[in-house]
Every structure is written in structure tokens, then in C-alpha cells.
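1. sequence and predicted structure below; questions after.
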Amino acid sequence: MSRCPGSSPEALSKQDFERLSHFRYRLRCFLRQSEDLCREHGLTPLQYQLLLHLKGFAGREWATVGELAERLQAKHHGTVALVGRCEEARLVERRPGRHDKRRMEVHLLPRGALLAERIALLHQPELRHLQEEFSLPGWGHEP
């Protein structure tokens, strides 16, 4: 039997495909619910993600545009535009770097922090459900 170029030496089983399909389905359900929650609070999903990454940045509650671009898996210029829109909405502000004035730090403003907290809290029941579902042996199968 011939293999496609670049295929792995071991074929995936039907169960592997079922697990992957179920995981992608549950991930999409979570993202859809998250998108709806964001819109209900007047934010786009990307604005919420930016606020979440600022609130959740390790060791501090600010980040550079480059760090945010990495977290968002976005291009630098797209992240600059997103930060600008969040600034206009009074969710964040840019400040010159503490150690390097050429680097801009993006800081949460009180309104942005409050929205991040509210929306993150609303995500918790679904996150707990997903954690339970995917920590079980044979995860990814409908009950």
C-alpha cells in the first residue's frame, strides 16, 4: 500500500479521528460562546483576548505590543491597530517603557480590567466542564 508524501509512519485510527473531531467541536463551541459573551459586553472577541492577556500576563498586568502580538498569534501592525481601538474605547493606554522609553507598554485601564474580569468569570462554568471532560480517560467521546 502506498503512502502520501509527508504522511506519518503510523496511520490514525477511526478513534483518533473521532477524538480530534470531538475536541475541535468542543473547542469551537467554547469559542462561539466566548464570542457571544464578548459581544453582549460590547467587545469584539479580539478586544477581550487583548484584555485577558494583559490581565493574565505573568508577573505583571501590562505587556508590550510585541508580547501581545505573540499571545494573539497576530501580526505586529494588526496588534498596534487593535491596541489603538482599545485605547479609543478607554480600555487600555500606552505608556513609554520604564527602562526603555522607545518601547511602549500597554496597560489596562479600570474599565478594561472590569470587563476582563466580568467576561472571564462568565467563562468559568464552561471551562470547568471542559476540564472535567478532557481529563477523563478516553476523552472526547460523547457520554
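-> Arrived safely.

2. contacts and neighbour counts: CA atoms only from here.
-> OK.

3. on the three-state scheme, residue 93 is what?
-> Here residue 93 is strand, with the state taken from DSSP: H, G, I helix; E, B strand; the rest coil.

4. was I right to think it contacts residue 110?
-> No. The pair residue 93 / residue 110 is not scored as a contact, 10.5 Å apart, by C-alpha atoms under 8 Å.

5. ok, structure two:
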Amino acid sequence: MASQPRSIEKHQLEALSDFRFRLRSFLRFSEDAARAEGITVLQYQLMLHTQAFPGREWATVSEIAERLQAQLHGVVALVSRCEEAGLVKRKPSTTDRRQVEVHLLAAGRRKLEKLALLHQGQIADLTEVVALVGKARK
């Protein structure tokens, strides 16, 4: 664990405040964009996380739970809601019978791609502020 600074300077607090503001703005943007597509932000994040692993087009329920920092039973319910909405499909794993894979369906892919494109500009803004916060630490 990194050692705690003995004191923090005003410009560091300003940078941290700006970061928190921009992070919350990004989260609000994401919530609003998902809602405009007729889904929740958690449904968007679930679909996004199905695409998070190189070399495959799916994720397990437990991997999604880890990415969402959520309890497994809550993610199972979220997958069920996404499945009912025609966004994803569950498939039993061919390599581990204890695992369930979550695959995007065509409707889910369309929503995900549209929302991901909308998020690109917002991500650029966040990247910029993260760099500024890093500089303020020095």
C-alpha cells in the first residue's frame, strides 16, 4: 500500500474535485444514454463486459460479477432480465459444467455498439482529467 501524504495542497484538492465531478458527469451521461436506448446502465455494463476478454465473445456470470463488483446472485438476476429483453443468451460452458457463458445477441450487440460509440468522447475527457490529477500529485 502506498504511504499517505502528510498534507495535501490546495491544487491537489482542486484536481481531485475536478476528477470526481467529471467522473460523476461521465456516470450520469452513461445512465442517461442507456435509458435513452431503453435499458439500464447495468444492462449496458453487463453487455460491455461480455466483450471484455481477448479471444472470445462472451463472459461467464462470475466474470461479469467481478467486473461489476456485484454479488453473484444479483448478476444472475440481471442476466435473466437481459435475456428476457432479448439482449443476451446464456449457454452452458463446454469446458467447465459449473460455468455459464453469457453471449450477446444481435439486438444486444446493436445497443452496445451504439452506446460504446457515444461513450468515446466522454472517455477522452476522463483520460484528460486523470492525467491532470496525476500531475497534481507531484
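-> Perfect, I can see it now. This is a predicted model, so every value here is computed, not measured.

6. send over the TM-score of the superposed chains.
-> TM-score for the superposed chains, counting by TM-score structural alignment, normalised by the length of the second structure: 0.87, backed by 134 aligned residues with a C-alpha RMSD of 2.1 Å.

7. related to what we said a few turns ago, in terms of neighbours, single out the busier of residue 93 and residue 110 of the first structure.
-> residue 93 (19 against 12; other C-alpha atoms under 10 Å).

8. which residue of the second structure sits opposite the more buried one in the alignment?
-> Taking TM-score structural alignment, the alignment pairs residue 93 of the first structure with residue 89 from the second structure.

9. could you tell me where the helix ranked longest in the first structure falls in the second structure?
-> For the first structure, the helix with the greatest residue count under DSSP state H is helix 14-40. Using TM-score structural alignment, helix 14-40 of the first structure lines up with residues 10-36 of the second structure.

10. how much does the matching stretch stray from the first structure?
-> Compared with the first structure after fitting, stretch 10-36 of the second structure deviates on average by 0.8 Å (mean C-alpha distance after the TM-score superposition for the first structure).

11. residues of that stretch that come out buried?
-> Buried positions in stretch 10-36 of the second structure, judged by neighbour count with 16 or more other C-alpha atoms under 10 Å: 12, 15-16, 18-19, 22-23, 26, 29-31, 33-34.

12. same thing with stretch 46-63 of the second structure?
-> Neighbour counts using 16+ other C-alpha under 10 Å place 46-52, 58-63 of stretch 46-63 of the second structure among the buried residues.

13. would JSON lines of those with secondary structure and distance to residue 130 of the second structure be doable?
-> Output for the buried residues of stretch 46-63 of the second structure, formatted as JSON lines (DSSP: H, G, I helix; E, B strand; the rest coil; distance: C-alpha to C-alpha, whole Å):
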{"residue": "46", "secondary structure": "helix", "distance to residue 130 of the second structure": "24"}
{"residue": "47", "secondary structure": "helix", "distance to residue 130 of the second structure": "25"}
{"residue": "48", "secondary structure": "helix", "distance to residue 130 of the second structure": "22"}
{"residue": "49", "secondary structure": "helix", "distance to residue 130 of the second structure": "22"}
{"residue": "50", "secondary structure": "helix", "distance to residue 130 of the second structure": "26"}
{"residue": "51", "secondary structure": "coil", "distance to residue 130 of the second structure": "24"}
{"residue": "52", "secondary structure": "coil", "distance to residue 130 of the second structure": "22"}
{"residue": "58", "secondary structure": "strand", "distance to residue 130 of the second structure": "30"}
{"residue": "59", "secondary structure": "strand", "distance to residue 130 of the second structure": "28"}
{"residue": "60", "secondary structure": "strand", "distance to residue 130 of the second structure": "30"}
{"residue": "61", "secondary structure": "helix", "distance to residue 130 of the second structure": "30"}
{"residue": "62", "secondary structure": "helix", "distance to residue 130 of the second structure": "29"}
{"residue": "63", "secondary structure": "helix", "distance to residue 130 of the second structure": "26"}
